[in-house]
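S.K.: one predicted model, sequence on top.
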Amino acid sequence: MVEPLSTTRGVLFRGSGSATPSRSISNAELGQRVQTSDEWIRSRTGIAARRVVNSDESLAELSGLAAERALEMAGWSADSIDLILLATSTPDDLFGSAPRLQARLGATNAAAFDLTAACSGFLFAVVTAAQYLRSGAMRRILVVGADQLSRWVNWDDRRSCVLFGDAAGAVVMEASENGQDDLDGFLLRSDGSRGEVLQLPQVSQRKPLVGDASHQCGGFDPIQMNGQEVYKFAVREVPAILEKLLAQHGVAADSLDWLLLHQANQRILDAVADRFSVPTKKVLSNLAHYGNTSAATIPVMLDEAVRSGSIQPGHRIASSGFGAGLSWGAALFRWSGPA
C-alpha cells in the first residue's frame, strides 16, 4: 500500500475496458426454445440479441479481459493498483471472486472485494471507489462490473429469458492532487420494501440434520421478475433522481454531452430521455446487441463509446443505474482519459 495522499480532492477516470462472450444468440434463435419472435422481443424491449458464456469461457475470464484492457488504455501496470472492486451478483465463488481477479491480473499490491447491488452495482462501486480516493487512502482503483445472468435465467420463461445476457466492463480511477475532479456528484437510493418485484431468491428446501433440527439446502431459484412493476419503478425513479442531481449541481439537461443509463429496456431509455428533452443522438445505447447484462451494462457502453471516439475528454455524462434491491442511483461525471 502506498503512503496516503496529502489531499482529499478529486478523482479521475483514466481508462476503460470491456469483454463479451463470443456467442451471440439472436431473437430468432431464442424462438426455437420458447414461443416468441424477433418482432415480439424488439417491440417490447429493443433487444435483438444477447451474448451467453460458452463452456470454454467464464465470468472470471471476461472480468480479467475487461480489466486488462482498462489498464492498457490508462498505461498502468497491475501492481500499481491499490484496490479492486468487483460489482457482481453472479460470482464464480459466493465467498468472493475479486481476489481471484486480483491474482489473475498480478495486482500484488491491491486489496480486492466483491460488491453486490445487481444492476446498480457498477455505479455503486464507482461511488465507493471515489470515497477511498478522495480520502487520500488510495491512489489507483480498478472497478469492474460483470455478470453472468445466463446462469440464473429460466430459459423456458419467455417473459424474462429474452432480456438477459453476459458481459464485463471496467474502469480505472485515479486520485487527483491538482483540484481536477471528474465526479461532480452522485445520489444513491434503496427500497427493500419493493425488492420482491425483481429477485434471485434462495431455494426454500430444508433437509433433516440431527434430531429435530434441519438445515437449508444451498442454491437459488431462477430470476423472478414482475416486469410491469420494474418498468413503472424505472420510468418514475430514474428521471426523478437525475432531475434532483442535476438541480443540486446547477446543470441543465441540454448542456449534457451524453446520457448513459443502465441498458435494461429501450422504452425506459426513451422515456427518460423524453423527460429531459435529450435528443436521441445523445442517448448511449447498445442494448440491441447485448440485452441486460446487469452490472456490466454501463461500463461496457462507456468503453464502446470511448473507443469509438464518441466520448471525448471533458465530455459531461449523466448516468443512472437501477434494478434489483430495489436499488437505484445517479452520477454526474466527466471523462478524462489517459494522462
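M.R.: That came through fine. Residues are numbered from 1 along each chain as shown.
S.K.: going by C-alpha atoms from here, please, whenever you check contacts or count neighbours.
M.R.: Fine.
S.K.: and after the helix or strand containing R134, which helix or strand comes next?
M.R.: Applying DSSP states H and E as the criterion places R134 in helix 121-135. Later in the chain than helix 121-135, the nearest helix or strand by DSSP H and E is strand 140-148.
S.K.: check which residues of the next helix or strand after that following strand are buried.
M.R.: Once the chain leaves strand 140-148, the next helix or strand it forms, by DSSP H and E, is helix 158-161. Across helix 158-161, burial judged by 16 or more other Cα atoms under 10 Å covers 158, 160-161.
S.K.: adding another structure so you can compare the two:
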Amino acid sequence: MRELVSVDHAGVGLITSPPPGRRAAVVAGVAGHVPEQALANSDLESRFDTSDEWIRSRTGIRRRHLAGPDEATSDLAVAAGVKALKAAGSKDSPDLVILATSTPDHPCPATAPAVAARLGLGGVAAFDIGAVCSGFVYGLAVANGVIAGGAASTVLLIGADVFSTILNPADRSTNAVFGDGAGAMVLRAGNSAAPGAIHAIDLGSDGNLTDLITVRGGGSRFPERDGEDRWFAMQGQAVYRHAVRRMTESSRKALAATGWEPEQVDRFVAHQANARILATVGTELGIPPDRVYSNVEMVGNTVAASIPLALADAHADGSLAAGDRVLLTAFGGGATWGSVTLSWPRLA
C-alpha cells in the first residue's frame, strides 16, 4: 500500500493512503438506531397512487422508519451514540464528536455539541458535517485525519437524519424512498496495519451539480422557507446516472490506492440509495452480488445514517467477519462523493 496524496483542480478529488506502520484510525465499535414507527409500502397506498409492487420493483424498499413528532435528529444520534460507545467498551472517552447530517435540530447552532453534552462527554470538540448522503464517508476522512495527525485518540462519528421532516407530503417518489435513522462508529488511534484500520480514502465534489439534490429555501441565498421551497427535491434520473458513475470511479481509486483488486473485496457496503444503484455499481466494479451488502429493503434511504446502519446490521447478522476487506462508497448532494477501504476488526 503506497502513500498518495493528490489534489486535482479539474475535479478528480483527493486521495489519501497511509503506508503500513503509521498511526491511523481503527474501528472500535459500531451501532445503529431507527425510530420505533415503521411505515410499510402498504401504508403508502392510501396516500398515493402507488402499490407495494410498484415501490419494490423500482427501489427494492419494503419499509422505512419515521421519527415521532417529538423526535429530532439529536435524539436519534444520541441513541446510536450510546450503543456505539457501549459496543466499543467505552475504553477511552471520545476527544471529538462528529455528526454528519442534513437535518440538524436547528439551522443554528450545530447539533453535534448538544449530542456530545447529552452523551455526558463534557467539553469535547464537536461539529456537524453537511455532505448529505456522503456525510459519513466525509466524516471518516476527517476522523482518520484528526487521529492520524495526533489531535485526537478517540472519535465518535455519527450519521443521523430525520428526512421525513423535509419531504413534501404530496411527493410519492421521495416518501417511498427515504426513512429516518442514525448510525454511529467509534474510532481509536492504532496502527495502519492493524485489523480495523482505515486504509485509503477518496473524496470528490462537483458544485455544478448543486441543483440535483436540494432544499431550496431556508439558507442565506433564499432565506424564506415556504411553499415548494421548504421541501426536499431531487432529479431522480440524473442522480442515478451521476451516482453510479461517481461511486464506481471513486471506488476504483480507493481500491487502487490500497492495492486491492475488486475481486479481493469481501464486503461492499455502498450508500443505501436504492437496490438498482447498489446492484449497478457492484456490477460495474466486478464485485459478485453475494458480496454486496444491503439493508435498504427494511430501512430505506437514511441519508447520512445509511452506511453506518448497514455496517451495524452486517456486523450483527454475521455478514461481516474479522479480517474482511471492506469497501465503502457514497454519493450525495453538493454533489459530493467518496470511498473508503478498511479491514474489518474483531468486535464484540
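M.R.: Received it, and whenever you're ready, just let me know what you need. From a predicted model like this one, the values you see are computed outputs, not experimental measurements.
S.K.: okay, and the helix holding R134 of the first structure goes to which residues in the second structure?
M.R.: Matched against the second structure by TM-score structural alignment, helix 121-135 of the first structure falls on residues 135-149.
S.K.: what about the equivalent of R267 of the second structure over in the first structure, distance to A130 of the first structure?
M.R.: Taking TM-score structural alignment, R267 of the second structure has W258 as its aligned residue in the first structure. Separation of W258 of the first structure from A130 of the first structure (Cα to Cα, to the nearest Å): 21 Å.
S.K.: could you report the neighbour count for the aligned partner of A110 of the second structure in the first structure?
M.R.: Under the alignment by TM-score structural alignment, A110 of the second structure pairs with G96 in the first structure. G96 of the first structure has 17 neighbouring residues, counting by other Cα atoms under 10 Å.
S.K.: return the residues in contact with G96 of the first structure.
M.R.: The neighbours of G96 of the first structure, taking Cα atoms under 8 Å, 6 or more residues apart in numbering as the test, are 113-114.
S.K.: on that earlier part again, surely the match of R267 of the second structure and T280 touch.
M.R.: No. In this structure, W258 of the first structure is not within contact of T280 by Cα atoms under 8 Å, at 9.8 Å.
S.K.: end-to-end on stretch 284-293 of the second structure?
M.R.: The first residue of stretch 284-293 of the second structure is 15 Å away from its last residue (Cα to Cα).
S.K.: wait, I meant stretch 124-133 of the second structure
M.R.: Separation of the first and last residues of stretch 124-133 of the second structure by Cα to Cα is 25 Å.
S.K.: residues touching the spatially most central residue of the first structure, list them.
M.R.: The C-alpha lying nearest the average C-alpha coordinate of the first structure belongs to A295 (Cα atoms, centre = their mean; 2.4 Å). Counting by Cα under 8 Å, 6+ apart, A295 of the first structure makes contact with 87-89, 118-122, 145-147, 168.
S.K.: could the residues you listed go into CSV alongside neighbour count and distance to Q312 of the first structure?
M.R.: Putting the contacts of A295 of the first structure into CSV (neighbours: other Cα atoms under 10 Å; distance: Cα to Cα, whole Å) gives the following:
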residue, neighbour count, distance to Q312 of the first structure
A87, 34, 25
T88, 31, 28
S89, 22, 31
A118, 28, 28
C119, 33, 25
S120, 32, 24
G121, 31, 25
F122, 32, 21
G145, 37, 22
A146, 37, 24
D147, 32, 27
A168, 33, 22
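S.K.: what's the most distant pair in these?
M.R.: Based on Cα to Cα, the longest span within those runs between S120 and A168 and measures 14.0 Å.
S.K.: distance from the match of helix 121-135 of the first structure to the middle of the chain?
M.R.: Its chain's C-alpha centre and that of stretch 135-149 of the second structure lie 13 Å apart, by Cα atoms, centre = their mean, to the nearest Å.
S.K.: contacts for it, please.
M.R.: Contacting residues not belonging to stretch 135-149 of the second structure are listed as 22-25, 98-101, 129, 131, 152-155, 157-159, 187-189, 198, 201, 203, 304-305, 307-308, 328-330, 332, 338-340 [Cα under 8 Å, 6+ apart].
S.K.: show me what S18 of the first structure aligns to in the second structure.
M.R.: With TM-score structural alignment as the criterion, S18 of the first structure lines up with G32 in the second structure.
S.K.: shouldn't its match be within a strand?
M.R.: Yes. If the criterion is DSSP: H, G, I helix; E, B strand; the rest coil, then G32 of the second structure is within a strand.
S.K.: isn't it up against A182?
M.R.: Yes. The pair G32 of the second structure and A182 qualifies as a contact (Cα under 8 Å) at a distance of 5.8 Å.
S.K.: what do these two both touch?
M.R.: Taking Cα under 8 Å, 6+ apart as the criterion, G32 of the second structure and A182 both touch 80, 308-309.
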